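Colleague: predicted structure and sequence below. I'll ask about it afterward.
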Amino acid sequence: MLDPSFHSFASALKERLAEPLPGAEAHKKMASASRLRMAMQPNERTRRSAVLIVFYPYRGSILLPLILRPQYDGVHAGQMAFPGGRMERTDENLIRTALREAQEEVGIRVTDVKVLGKLTELYIPPSNFFVQPVVGILPYRPDFYPDPREVEHVVEVSLDELMDETIVGANAIEVRGTLIDAPFYQLQGFKVWGATAMMISELLMVINSVPK
């Protein structure tokens, strides 16, 4: 049986996600200086993708998983992210993409996920992807089975941690030999920046606007 407080949180969040979203206003707060300067836009070669932001109750807290990408020859190597990836031809929509990728990357049982809604799609210039964040819930804390090719580590973050304003910082972050000025969230020893931080920014703005 779902914790009543978690059920109330999920119901209120679902209602709020059906209303207009803050989108660019929230994204801008956690965008890197280079992104703001370049203002790049999607093009004919841009691909679609999706990530899953999934909440679940555990010991009186509300948690969600982030993943640490392994080091590899790619633009997002070693970065923190939500489980997700590119849309495949067999995916009927981007919600299906988010669920499938979460299952493949960390072993979440997608048949148990209840989708609450979506955040604003976000363009990621370095990889030329348009990413759809999908928000859902699980009624229990899942067992994670990370795919070592895609995930080095799963980090469970509480909603209270995310909403702590002291986790926000900004400095130069080295990415593939280049220093990038970017705001970030400091979570359990990891810097969460870039597109993932921009999604979290919108998520928190949405949650904070839910009527108490």
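Modeller: Alright, I've got the coordinates. Residues are numbered from 1 along each chain as shown.
Colleague: make it CA atoms for all contacts and neighbour counts henceforth
Modeller: Noted.
Colleague: can you map out the helices along this protein?
Modeller: Here the chain has its helices, by DSSP state H, at 4-17, 24-29, 33-38, 94-106, 159-162, 194-208.
Colleague: now those helices as a markdown table including mean neighbour count and distance to Pro142?
Modeller: A markdown table is the format used below for the helices of the chain (neighbours: other Cα atoms under 10 Å; distance: least, Cα to Cα, whole Å):
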| stretch | mean neighbour count | distance to Pro142 |
| --- | --- | --- |
| helix 4-17 | 16 | 16 |
| helix 24-29 | 16 | 29 |
| helix 33-38 | 12 | 35 |
| helix 94-106 | 23 | 10 |
| helix 159-162 | 15 | 16 |
| helix 194-208 | 21 | 21 |
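Colleague: adding distance to Val134, write the ones you listed out as TSV.
Modeller: Below are the helices of the chain laid out as TSV (distance: least, Cα to Cα, whole Å):
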stretch	distance to Val134
helix 4-17	10
helix 24-29	16
helix 33-38	23
helix 94-106	6
helix 159-162	17
helix 194-208	10
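Colleague: try it against this one:
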Amino acid sequence: MPRLKLRLDTGERAADSTEGPRAAVAAVLRDAPKGTEVLLIRRQEREGDPWSGHMGFPGGRRDATDVSLLDTAVRETREEVGIDLRGSAALLGRLDDVPAVARGERTGMVISAFVFELIGTPELVLSPDEVAEVIWAPIPELLSGARDATYTYVRKNESYPLPAFDVDGRIVWGLTYHMLSLILGHVRTDESHG
């Protein structure tokens, strides 16, 4: 994991101040006996939430009190899973921003993803209103293809097979799959240079 830090952008971007809705998520990594793992949450089922019940990273919309999108990711992670990233993790960097898509349409929101490495083993305290469960996905198995899957997305009576990961029966697809693939790309880059 050390070289991953060197390959990710750690700076705040000018886009942080752009108009329009913004959100931020935290990809939290930890060392485990079988290799690095990444924290995923399953969102609670909520009417009107386009990502209801989906697997994702802790995170959410930027609040007026957030000085930066990094602050948004830190605040949302603390609220959703009880981890204070400022005291329990090291920032490894930031992925490229991605446009939010819900039900096959761009929402106008842009999502920033920050990657952290846990220091120690902080206790997880889940927000029952927002998080149904958490799982730790094994990066080596995601890299090897052992967790590759296909998710069939149905929109307007049309079926679309989409790439996904199957993590213990939970399907990771869409935006989270895309951001997780970006992280895996950085890990692959590190392995090819080492």
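Modeller: Now that the structure is in, tell me what you want to look at. Source: prediction; values computed, not measured.
Colleague: quick check: TM-score for this pair?
Modeller: For these two chains in superposition, a TM-score of 0.83 is obtained (TM-score structural alignment, normalised by the length of the second structure); 179 aligned residues with a Cα RMSD of 2.3 Å.
Colleague: mind checking how far the residue of the second structure most remote from its centre is from Asp49 of the second structure?
Modeller: Within the second structure, Asn157 marks the point farthest from the mean C-alpha position, 29.1 Å out by Cα atoms, centre = their mean. Per Cα to Cα, to the nearest Å, Asn157 of the second structure is found 21 Å from Asp49 of the second structure.
Colleague: centroid-nearest residue for the first structure?
Modeller: Centre-nearest of the first structure using Cα atoms, centre = their mean is Phe82, 4.1 Å out.
Colleague: aligned to that one, what sits in the second structure?
Modeller: Per TM-score structural alignment, the equivalent position to Phe82 of the first structure in the second structure is Phe57.
Colleague: check whether that match really touches Leu40, as I assumed.
Modeller: Yes: in terms of Cα atoms under 8 Å, Phe57 of the second structure counts as a neighbour of Leu40; the distance is 5.2 Å.
Colleague: please enumerate the shared neighbours of the two.
Modeller: With contacts defined as Cα atoms under 8 Å, 6 or more residues apart in numbering, the residues adjacent to both Phe57 of the second structure and Leu40 are Ala27.
Colleague: what does Phe6 of the first structure correspond to in the second structure?
Modeller: So, by TM-score structural alignment, Phe6 of the first structure is left unmatched.
Colleague: how about Phe6 of the first structure, what does it touch?
Modeller: Phe6 of the first structure neighbours (Cα under 8 Å, 6+ apart): 56-57, 62.
Colleague: what about the residues you listed, which are in strands?
Modeller: 56-57, 62 (DSSP state E).
Colleague: how near is Phe144 of the first structure to Ala102 of the first structure?
Modeller: Between Phe144 of the first structure and Ala102 of the first structure the computed distance is 10 Å (Cα to Cα).
Colleague: pull up the overlap in contacts between those two.
Modeller: Common neighbours of Phe144 of the first structure and Ala102 (Cα under 8 Å, 6+ apart) are Ile108.
Colleague: out of the ones in strands among the contacts of Phe6 of the first structure, who's nearest Asp91 of the first structure?
Modeller: Tyr56 (24.8 Å; Cα to Cα).
Colleague: ok, the closest one to Pro65 of the first structure distance?
Modeller: In terms of Cα to Cα, Tyr56 of the first structure sits 9 Å off from Pro65 of the first structure.
Colleague: repeat that for Ser127 of the first structure.
Modeller: For Ser127 of the first structure relative to Pro65 of the first structure (Cα to Cα), the value is 23 Å.
Colleague: got it, and Met199 of the first structure?
Modeller: From Met199 of the first structure to Pro65 of the first structure the distance is 14 Å (Cα to Cα).
Colleague: can you check Glu152 of the first structure too?
Modeller: Distance from Glu152 of the first structure to Pro65 of the first structure, by Cα to Cα: 13 Å.
Colleague: so for these two, which sits in the more crowded spot?
Modeller: Pro65 (20 against 16; other Cα atoms under 10 Å).
Colleague: name the nearest residue to the counterpart of that one in the second structure, ignoring sequence neighbours.
Modeller: Using TM-score structural alignment, the equivalent of Pro65 of the first structure in the second structure is Leu39. Leaving aside its sequence neighbours, Leu39 of the second structure sits nearest to Trp136 (Cα to Cα, 6 or more residues apart in numbering; 4.7 Å).
Colleague: and what of Glu152 of the first structure?
Modeller: Closest residue to Glu152 of the first structure apart from its sequence neighbours, by Cα to Cα, 6+ apart: Pro70 at 4.9 Å.
Colleague: returning to that earlier point: so can I have CSV of the ones in strands among the contacts of Phe6 of the first structure showing neighbour count and distance to Pro139 of the first structure?
Modeller: Shown next, in CSV, are these (neighbours: other Cα atoms under 10 Å; distance: Cα to Cα, whole Å):
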residue, neighbour count, distance to Pro139 of the first structure
Tyr56, 21, 6
Pro57, 21, 7
Ile62, 19, 11
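Colleague: from those residues, which is closest to Val110 of the first structure?
Modeller: Tyr56 (13.2 Å).
Colleague: surely that closest one is in contact with Glu156?
Modeller: No: the criterion here is Cα under 8 Å, and Tyr56 of the first structure misses it with Glu156 at 10.2 Å.
Colleague: which residues are common contacts for these two?
Modeller: Contacts common to Tyr56 of the first structure and Glu156, judged by Cα under 8 Å, 6+ apart, are 63-64.
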